[in-house]
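[1] Below are the sequence and a predicted model; questions follow.
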Amino acid sequence: MTAPVIGVLALQGDVREHTAALAAAGAHARPIRRPTELETVDGLIIPGGESTTISKLTDLFELREPIDKRIADGMPVYGSCAGMIMLASEVLDGRADQRGFAGIEMTVRRNAFGRQVASFEAPVNLDGIDGGPLHALFIRAPWVEHVGRGVEVLGTVTEGPAAGRIVAVRQENLLATAFHPELTGDRRLHAYFADLVRAAI
């Protein structure tokens, strides 16, 4: 089985954790900070962190246009937490100067679950991933308020006051979650994304 080469946008956020999770899922992982490095990968992860900071650094490192082009060309991309915000076509409660890649036709509410002190854990069932619910960790997380016709809802929160909120979606080769699978030790979502990348090679 071919091991895909997957980049992790290494501007801010959980870069090391995603890199380790990809390696455990059978992929070759590379940090990406320059356009020339982006050219060497089959897929990309946009990690959690702070979405406005990632937006600014994407421009500073001249990565916005190259990433936009690779997305338009069909490169698989997975965004977790802030990465979900970066992939959304519309962001509520964001800054006026904040720009993402608008790859997934969805409306996302930034920091929807509250401040960092309101972080929580909850089980999430994900369509297409066997083995029972994922133990999901939400840290200043967004949620999805609306999705377009081409977007598949993969998972919602199943318990607690946020029950029913959309927290995992897919549109063609683009995948996004509101939670941080790289921090829990469960590698099933990274393996799912690695398979998505492998199929697109």
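    Arrived safely, thanks for sending.
[2] Please make it C-alpha for all contacts and neighbour counts, starting now.
    OK.
[3] show me where the protein has helices.
    With DSSP state H, the ranges of helices along the chain come out as 15-24, 35-38, 51-60, 64-72, 82-87, 188-200.
[4] residues in contact with the residue nearest the centre of the chain?
    The centroid of the chain falls nearest to residue 79 when counting by CA atoms, centre = their mean (1.3 Å). If you count contacts by CA atoms under 8 Å, 6 or more residues apart in numbering, residue 79 has them with 45, 46, 47, 48, 85, 86, 87, 175, 176, 177.
[5] before we move on, the earlier item: as CSV, the helices of the chain with distance to residue 169 and mean neighbour count would be great.
    Converted to CSV, these look like this (distance: least, CA to CA, whole Å; neighbours: other CA atoms under 10 Å):
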stretch, distance to residue 169, mean neighbour count
helix 15-24, 19, 21
helix 35-38, 24, 15
helix 51-60, 18, 18
helix 64-72, 16, 15
helix 82-87, 9, 31
helix 188-200, 12, 19
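[6] Next, format the ones you listed as CSV and append distance to residue 102.
    Output for these, formatted as CSV (distance: least, CA to CA, whole Å):
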stretch, distance to residue 102
helix 15-24, 22
helix 35-38, 18
helix 51-60, 12
helix 64-72, 9
helix 82-87, 5
helix 188-200, 19
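[7] which one of these lies closest to residue 120?
    When the helices of the chain are compared by CA to CA, helix 82-87 sits nearest residue 120, at 16.2 Å.
[8] about what we covered before: for the residue nearest to the centre of the chain, give its distance to residue 2.
    23 Å (CA to CA, to the nearest Å).
[9] next, the one to line up against it:
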Amino acid sequence: MPPTVGVLALQGDVREHLAALTGLGIEAVTVRRPEELAAVDGLVLPGGESTTMAKLLRTFELMEPLRERVGRGLPVFGTCAGMILLADRVRDGAAGQETVGGLDVTVRRNAFGRQVDSFEADLHVGGLDEPVHAVFIRAPWVEEVGGGVEVLAQAAEHPVAVRQGRLLATSFHPEVGGDGRLHRLFLDLVG
């Protein structure tokens, strides 16, 4: 039976991730409640606004169940704000900003600059033969990685794609542009 992958549907690029996953033949569902989280085999934390997403995780009573599932090995793919949510440590965060954690990295919010500083670049990503066209929108970067974290891609001499166990995170938006290879890498973690 194929896995069911959820997309956190509180804010952000939900539709784009759903389309990317269904385009790969995966059953993709939205996750807004703890019982929906409990029913998925993997989860995407989409791009959006990380402080808003963290507040909504609390409001919808998803923060602790998500932390528990991540701690028990739930495969999770965080993109942009989703990377920030997975990070154990955040620089330039809002006062009291919470994360789900689990990924042994320090991430700097909006590291590449404001909205007007958004850009696109072709990146070589470990495990893929051809470069990935990456779209960076108010993107974070990784400033420090723990010992168990594999750096898959860099931009401006900073890690922008990392993997640790069953967690995958990118600073950029792989759901934009129709290239499903990073979602396929994530599906390999889901199994």
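    Alright, I've got the coordinates. All of these numbers come straight from a predicted model, not from anything done at the bench.
[10] Tabulate the contacts of residue 79 of structure 1 (a markdown table), appending distance to residue 199 of structure 1.
    Putting these into a markdown table (distance: CA to CA, whole Å) gives the following:
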| residue | distance to residue 199 of structure 1 |
| --- | --- |
| 45 | 16 |
| 46 | 20 |
| 47 | 22 |
| 48 | 25 |
| 85 | 25 |
| 86 | 24 |
| 87 | 21 |
| 175 | 14 |
| 176 | 18 |
| 177 | 20 |
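[11] Narrow these to those that are buried.
    Among the contacts of residue 79 of structure 1, those classed as buried by neighbour count (16 or more other CA atoms under 10 Å) are 45, 46, 47, 48, 85, 86, 87, 175, 176, 177.
[12] For structure 1, which segments count as strands?
    Using DSSP state E, the strands found in structure 1 span residues 5-9, 28-32, 43-46, 77-80, 88-92, 104-109, 120-126, 134-138, 143-147, 152-157, 166-171, 174-177.
[13] Give me the nearest residue to residue 90 of structure 1, chain neighbours excluded.
    Among residues not flanking residue 90 of structure 1 along the chain, residue 107 sits closest, at 4.7 Å (CA to CA, 6 or more residues apart in numbering).
[14] Spatially, which residue comes closest to residue 159 of structure 2, not counting chain neighbours?
    residue 142 is the one closest to residue 159 of structure 2 (CA to CA, 6+ apart), at 5.2 Å.
[15] Show me what the one you found aligns to in structure 1.
    Using TM-score structural alignment as the criterion, the counterpart of residue 142 of structure 2 in structure 1 is residue 144.
[16] For its match, give me its contacts.
    106, 107, 108, 109, 165, 166, 167.
[17] Ok, residue 45 of structure 1 next?
    By CA under 8 Å, 6+ apart, the contact set of residue 45 of structure 1 is 6, 7, 8, 9, 18, 77, 78, 79, 80, 83.
[18] 10 Å - rerun?
    By CA atoms under 10 Å, 6 or more residues apart in numbering, residue 45 of structure 1 lies in contact with 6-10, 15, 18-19, 22, 29, 31-32, 76-80, 83, 174-176, 190, 193.
[19] and what of residue 53 of structure 2?
    By CA under 10 Å, 6+ apart, the contact set of residue 53 of structure 2 is 8-12, 45-47, 59, 81-82, 85, 98-99.
[20] same thing but at 8 Å, please
    Counted by CA under 8 Å, 6+ apart, residue 53 of structure 2 has contacts 10, 11.
[21] The one 10 residues further on too?
    Residue 63 of structure 2 makes contacts with 54, 57, 100, as judged by CA under 8 Å, 6+ apart.
[22] circling back: next, give me the two most distant ones among the contacts of residue 144 of structure 1.
    Largest separation among the contacts of residue 144 of structure 1 by CA to CA: 106 and 165, giving 13.4 Å.
[23] With residue 20 of structure 2 as the reference, measure out to the aligned residue in structure 2 for residue 188 of structure 1.
    Under the alignment (TM-score structural alignment), residue 188 of structure 1 pairs with residue 181 of structure 2. Separation of residue 181 of structure 2 from residue 20 of structure 2 (CA to CA): 10 Å.
[24] Same question for residue 133 of structure 2.
    From residue 133 of structure 2 across to residue 20 of structure 2, the span is 15 Å (CA to CA).
[25] Could you double-check that residue 63 of structure 1 sits in contact with residue 34?
    Yes. Here residue 63 of structure 1 reaches residue 34: they are 6.6 Å apart, a contact under CA atoms under 8 Å.
[26] what about these two, which has more around it?
    Neighbours per residue (other CA atoms under 10 Å) separate residue 63 of structure 1 from residue 34, with residue 63 holding more: 19 against 16.
[27] Let me see the contact set for that one.
    Contacts here follow CA under 8 Å, 6+ apart; on that basis residue 63 of structure 1 touches 33, 34, 35.
[28] Roughly how far does the nearest residue to the last one once chain neighbours are set aside sit from residue 147 of structure 1?
    What that stands for is residue 35 of structure 1. Spatially, and ignoring its direct neighbours in sequence, residue 35 of structure 1 is nearest to residue 63 (5.7 Å; CA to CA, 6+ apart). Using CA to CA, we find residue 63 of structure 1 at a distance of 26 Å from residue 147 of structure 1.
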